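Colleague: Dropping the sequence and predicted coords here.
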Amino acid sequence: MPIRVILQGISQASLLVDNDEKYVHCGRGVLVYVAFLKPDKDTGGITDEDVARAVHTLLETNIFTHFNPEKMVARAQSLAECPKVDIMIVPQASLGGKINKKGHSVQFHHLVSKDIGEALYERFCHHFRVARGINEEVVDANGVSLNAAEEGLCTTESNKPEKWVKYDGRVVSGTFGNRQGLFIESDGPFTHTFDL
């Protein structure tokens, strides 16, 4: 299973995207940590179809019950059923770590190379945005509206927006290879790990 993800339910989140001062924000929804692992020798590399299938699975699987704070539901819902919740995607190479045989350190030999990982990450984010109907011509590389500064969805030198962020179907993402300074608020540990 070459695509490893952790999904965490969030009330809102802020993510550092430029290693310096630019934060992007999202409201209620899901935080998706993702890493791309080297596939078995018999299966070949990760294809764009594999990435698209993984995104489809994440969107269609009934996972969370907390998406709508106005009316909690008893049954799990999929992201496809809740198109207005936000999705924040964070590249997370540490998901590919493995403790060495002596148990003294962590090794990352199972990750794809950085250039392949970056290309797969960009495709992963792209497939999420396309599936959610986001016009990629009106968002930047992190999925933030080009008018985000006026909307309060992109700030500098602050990890928190000035007001509570209302969810609105955004798909924002971190920058591959950068430090991912992350601040989240959550109603609970609604967290799931999957290998896709």
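Modeller: Thanks, I have it. Residues are numbered from 1 along each chain as shown.
Colleague: CA atoms for contacts and neighbours, from now on please.
Modeller: Will do.
Colleague: Look at residue 170 and say how many residues are nearby.
Modeller: 24 (other Cα atoms under 10 Å).
Colleague: So which residues of this protein form helices?
Modeller: 48-60, 114-131, 148-151 (DSSP state H).
Colleague: In JSON lines, list the ones you listed along with distance to residue 174 and mean neighbour count.
Modeller: Output for the helices of the chain, formatted as JSON lines (distance: least, Cα to Cα, whole Å; neighbours: other Cα atoms under 10 Å):
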{"stretch": "helix 48-60", "distance to residue 174": "17", "mean neighbour count": "17"}
{"stretch": "helix 114-131", "distance to residue 174": "10", "mean neighbour count": "18"}
{"stretch": "helix 148-151", "distance to residue 174": "15", "mean neighbour count": "12"}
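Colleague: Next, format these as JSON lines and append distance to residue 36.
Modeller: Converted to JSON lines, these look like this (distance: least, Cα to Cα, whole Å):
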{"stretch": "helix 48-60", "distance to residue 36": "10"}
{"stretch": "helix 114-131", "distance to residue 36": "6"}
{"stretch": "helix 148-151", "distance to residue 36": "29"}
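Colleague: nearest to residue 12, of the ones you listed?
Modeller: Among those, the nearest to residue 12 by Cα to Cα is helix 148-151 (15.3 Å).
Colleague: between the helices of the chain, which one is nearest to residue 20?
Modeller: helix 148-151 (16.6 Å).
Colleague: Pull the distance from the closest one to the chain's centre.
Modeller: On the basis of Cα atoms, centre = their mean, to the nearest Å, helix 148-151 is displaced by 21 Å from the centre of the chain it belongs to.
Colleague: And here is the other one:
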Amino acid sequence: MSSAKIVFQCCMSAKLLVEEGGSETTINKGLIAYVAFLKDCSDEALHKIAETICTVRLISDSNDRLRSVIDSPCDLLIVPQFCLSGKLKGKCFQYHTAVPKVAAESLYSRLVKSCDTFLRSSATWLSKSCKLSYGTFGIRQILSIETNGPFTHVVEL
């Protein structure tokens, strides 16, 4: 059974505004990871999710080779996206496979910390002054993205 759904999107830059008039975070070239946790998500799965986010090879380098966030190195933006856990039934979405809100918020917080630890273990990533940014769980957020083409992937782990 799956533990999470993730949508990966490469970007030239992105800006995440937490509620209208709230705080703002920005990244330069990098990867956006939208994450929803499913009922079977465990601590072991959480480690695998963090490792996948940091090591998936989706970002093109100057030689058009695909690199990961940690290898490229580049920025990473993690955005909680509960709606990814929905399944279409008829004309409506149902969210029976989603982790309850309190547990999902805890998983999200631990995922961000795990990604931070993973990235900070890379001297290359640290030496390039790359940035890990993340959204806030459970509230509306406004996301602006600049991309250089449709390059979006959906993964279930």
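Modeller: Alright, I've got the coordinates. Model, not experiment: these values are computed from the prediction.
Colleague: From what I see, residue 50 of the second structure and residue 113 are in contact.
Modeller: No: counting by Cα atoms under 8 Å, residue 113 is not a contact partner of residue 50 of the second structure; they are 9.0 Å apart.
Colleague: list the residues that contact both of these two?
Modeller: Overlap of the contact sets of residue 50 of the second structure and residue 113 (by Cα atoms under 8 Å, 6 or more residues apart in numbering) is empty.
Colleague: hmm, back to that, right, so of the helices of the first structure, which gets closest to residue 172 of the first structure?
Modeller: Nearest of those (Cα to Cα): helix 114-131, 8.2 Å.
Colleague: Please list all residues in contact with the residue most central in space within the second structure.
Modeller: Nearest residue to the geometric centre of the second structure (Cα atoms, centre = their mean): residue 33, 2.2 Å. Neighbour list for residue 33 of the second structure: 6, 7, 8, 9, 53, 76, 77, 78, 79 [criterion: Cα under 8 Å, 6+ apart].
Colleague: ok, which stretches of the second structure are strands?
Modeller: 4-11, 13-18, 24-27, 30-37, 59-60, 66-67, 75-80, 87-89, 92-94, 132-134, 141-146, 152-156 (DSSP state E).
Colleague: What lines up with residue 86 of the first structure in the second structure?
Modeller: Aligning on TM-score structural alignment places residue 86 of the first structure opposite residue 75 in the second structure.
Colleague: Now do the contacts for that match.
Modeller: Per Cα under 8 Å, 6+ apart, neighbours of residue 75 of the second structure: 27, 28, 29, 30, 31, 69, 130, 131, 132, 133.
Colleague: make it 6 Å
Modeller: Residue 75 of the second structure sits next to 27, 30, 130, 131, 132 when contact means Cα atoms under 6 Å, 6 or more residues apart in numbering.
Colleague: show me the contacts for residue 5 of the second structure.
Modeller: Going by Cα under 6 Å, 6+ apart, residue 5 of the second structure touches 35, 36, 155, 156.
Colleague: Tell me how far the closest residue to it other than its chain neighbours lies from residue 34 of the second structure.
Modeller: Sequence neighbours aside, residue 156 is the residue nearest to residue 5 of the second structure in space, at 4.5 Å (criterion: Cα to Cα, 6 or more residues apart in numbering). Using Cα to Cα, to the nearest Å, we find residue 156 of the second structure at a distance of 12 Å from residue 34 of the second structure.
Colleague: the more surrounded of these two?
Modeller: residue 34 (22 against 15).
Colleague: Please pull up the equivalent of the more buried one in the first structure.
Modeller: So, by TM-score structural alignment, residue 34 of the second structure is matched to residue 33.
Colleague: doesn't residue 8 make contact with residue 190 of the first structure?
Modeller: Yes: with contact defined as Cα atoms under 6 Å, residue 190 of the first structure reaches residue 8; the gap is 5.5 Å.
Colleague: Please say which of those two ends up with more neighbours.
Modeller: residue 8 (20 against 15).
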